[in-house]
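Undergrad: Structure for the following, please:
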Amino acid sequence: MIEYNEDDEYAEEAPEQKRGRSAKLIFGGSLMLVAAIATTVAANITINSNKKAEFGQGLFRISACDQWVGIAPTYTAATYPSGTSRVNGLKIMGLDAANCKGVNFKIQLWKTGSATALDLFVDSNGSNSNRVMLSVCKVCTISTNQQRLDAVSLINSAGQNIGYDDGWEYVDFDATTGDYRWFLQIPPSTPLATNSAVNRTTVE
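TA: Okay, here's the model as predicted:
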């Protein structure tokens, strides 16, 4: 005679039901976490009438080609007056030049409460420049690392395209990380923006 016990059957099925409930709880919790992050991210986006865009901590949208990039300043050693360091470069992360052909975009650093961007350096014209202007080639092939480097050039404070290097500032492409790097050549260029003054970055 075969004995049938309903309790035994349910006892065997219980772990499966428990695992199912756990999976649902984890999935539901994940959705709530994603929603919370999305809300926080959305609250950190600012787009003003001049089409400058800011996004959280160091992420920015280039509106002309609808692309997000990361911007991170780099600094000199603390050898300037009062033991300060100054901005000597920018790391531009995530820029896909092939998607931004023909686009010029400007990067500026700001002090909180100021209506004027910080002067960054004295350029080859002897002028204080308060922006880094990058220009992506309009008609070009961009598929190799060398082409990615050649695709991006600089426009100085006088509005002249100076290629990727004029002896004062230069732009480079890191094939290992895929990042673009803007640097000051010191000397002859003189960095002006102190690290303590930089509170905000804009890209337009």
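Undergrad: contacts and neighbour counts: CA atoms only from here.
TA: Noted.
Undergrad: what packs against the strand ranked longest in the chain?
TA: Longest strand in the chain by number of residues (criterion: DSSP state E): strand 67-75. Strand 67-75 sits against strand 59-62, strand 87-93, with contacts defined as 3 or more CA pairs under 8 Å, 6 or more residues apart in numbering; DSSP states H and E.
Undergrad: Test my guess that residue 91 contacts residue 73.
TA: Yes: with contact defined as CA atoms under 8 Å, residue 91 counts as touching residue 73 (6.3 Å).
Undergrad: Quick one: list the elements packing against the helix or strand harbouring residue 40.
TA: Assessed by DSSP states H and E, residue 40 sits inside helix 6-43. Helix 6-43 sits against no helix or strand, with contacts defined as 3+ CA pairs under 8 Å, 6+ apart.
Undergrad: Tell me who's in contact with the closest residue to residue 180 other than its chain neighbours.
TA: Nearest residue to residue 180 in three dimensions, chain neighbours excluded: residue 173, at 4.5 Å (CA to CA, 6 or more residues apart in numbering). Listed by CA atoms under 8 Å, 6 or more residues apart in numbering, the contact partners of residue 173 are 145, 148-149, 179-181.
Undergrad: run this one through as well so I can compare:
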Amino acid sequence: MNPRLRLVGLPAVALALVAGVLGVQIANGGGTYEPLRPADPCVARPVESRAEGIDALTEHLVLLGLDGAACRLMISREALTLQLAEADEPTDEQVSALREGLHAAVERMEDDDTLPKISDLVDEALANADLNRFLEAAIKLLPASAVDAALKTDDVLHRAVDGLDLRRILAGLNDGRNLNAQMNAAVEQAVKEALVVRLRDLV
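TA: Got it, this is the predicted structure:
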């Protein structure tokens, strides 16, 4: 074949291929485009985590809490994340909505029976606690049944949420992608501290 004819024919072949692909897309419903809508934060959605222990618990709590806050503010979780990342500091309304959302998340997890027993979290909470070895040993000697009878996971979580300095946590946010990580770290530390305080009261 003449090289010139080959060069002239290439665009026609490419155009035919593109037309064929477009035809298949349109035939399969690709002729219309609708952007994905953000999930409704007021509708309960499942939360899955690959983490374990307190990390998994707080990850679950934070995701549900952010949904709860967004629902109270009547915006999507994505919009709330963007607002928090763009502002120099959170508003009183945002702080209040987030705290209420976290408390509601604890209640939902209690109702769903997804909260672990407090005895399952003791070793992890004690791992980095600043306790003398005698007190730590005394706590570890407590039977799991006694710990679970005296302490409830939802109570410890509510205390942790009440102790969070949400304004400080959110004021340090400069990238929405870091919101979950910052919240998870802060809530995890608060849960450990609240649990250790309650364990000390048992000894």
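Undergrad: Could you report the TM-score for this superposition?
TA: The TM-score (TM-score structural alignment, normalised by the length of structure 2) is 0.32; 109 aligned residues with a CA RMSD of 5.4 Å.
Undergrad: returning to that earlier point: could you dump the helices and strands packed on strand 67-75 of structure 1 into JSON lines with distance to residue 106 of structure 1 and mean neighbour count added?
TA: Below are those laid out as JSON lines (distance: least, CA to CA, whole Å; neighbours: other CA atoms under 10 Å):
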{"stretch": "strand 59-62", "distance to residue 106 of structure 1": "9", "mean neighbour count": "21"}
{"stretch": "strand 87-93", "distance to residue 106 of structure 1": "12", "mean neighbour count": "21"}
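Undergrad: my read: residue 203 of structure 1 touches residue 110, true?
TA: No: with contact defined as CA under 8 Å, residue 203 of structure 1 and residue 110 do not form a contacting pair (11.3 Å).
Undergrad: And the two? Which one has more around it.
TA: residue 203 (22 against 19; other CA atoms under 10 Å).
Undergrad: got a list of what that one touches?
TA: 52-54, 60-62, 105-108.
Undergrad: Could you list the buried residues of the strand or helix carrying residue 123 of structure 2?
TA: Per DSSP H and E: residue 123 of structure 2 is located in helix 122-127. Using 16 or more other CA atoms under 10 Å as the test for burial, helix 122-127 of structure 2 gives 122, 125-126.
Undergrad: show me where structure 2 has helices.
TA: Listed in chain order, the helices found in structure 2 under DSSP state H are 3-27, 53-73, 77-86, 92-111, 122-127, 133-140, 144-150, 153-163, 166-171, 179-202.
Undergrad: Please identify the deepest-packed of these.
TA: helix 53-73 (a mean of 22; mean count of other CA atoms under 10 Å).
Undergrad: That one to helix 92-111, inter-axis angle?
TA: Relative orientation of helix 53-73 of structure 2 versus helix 92-111 (axes from the mean of the first three to the mean of the last three CA atoms, to 10 degrees): 130 degrees.
Undergrad: sorry, back to before: is it true that the residue nearest to residue 180 of structure 1 lies in a strand?
TA: Yes: per DSSP: H, G, I helix; E, B strand; the rest coil, residue 173 of structure 1 lies within a strand segment.
Undergrad: mind checking how far it is from residue 71 of structure 1?
TA: As judged by CA to CA, to the nearest Å, residue 173 of structure 1 and residue 71 of structure 1 stand 14 Å apart.
Undergrad: ditto for residue 36 of structure 1
TA: Taking CA to CA, one finds residue 36 of structure 1 at 24 Å from residue 71 of structure 1.
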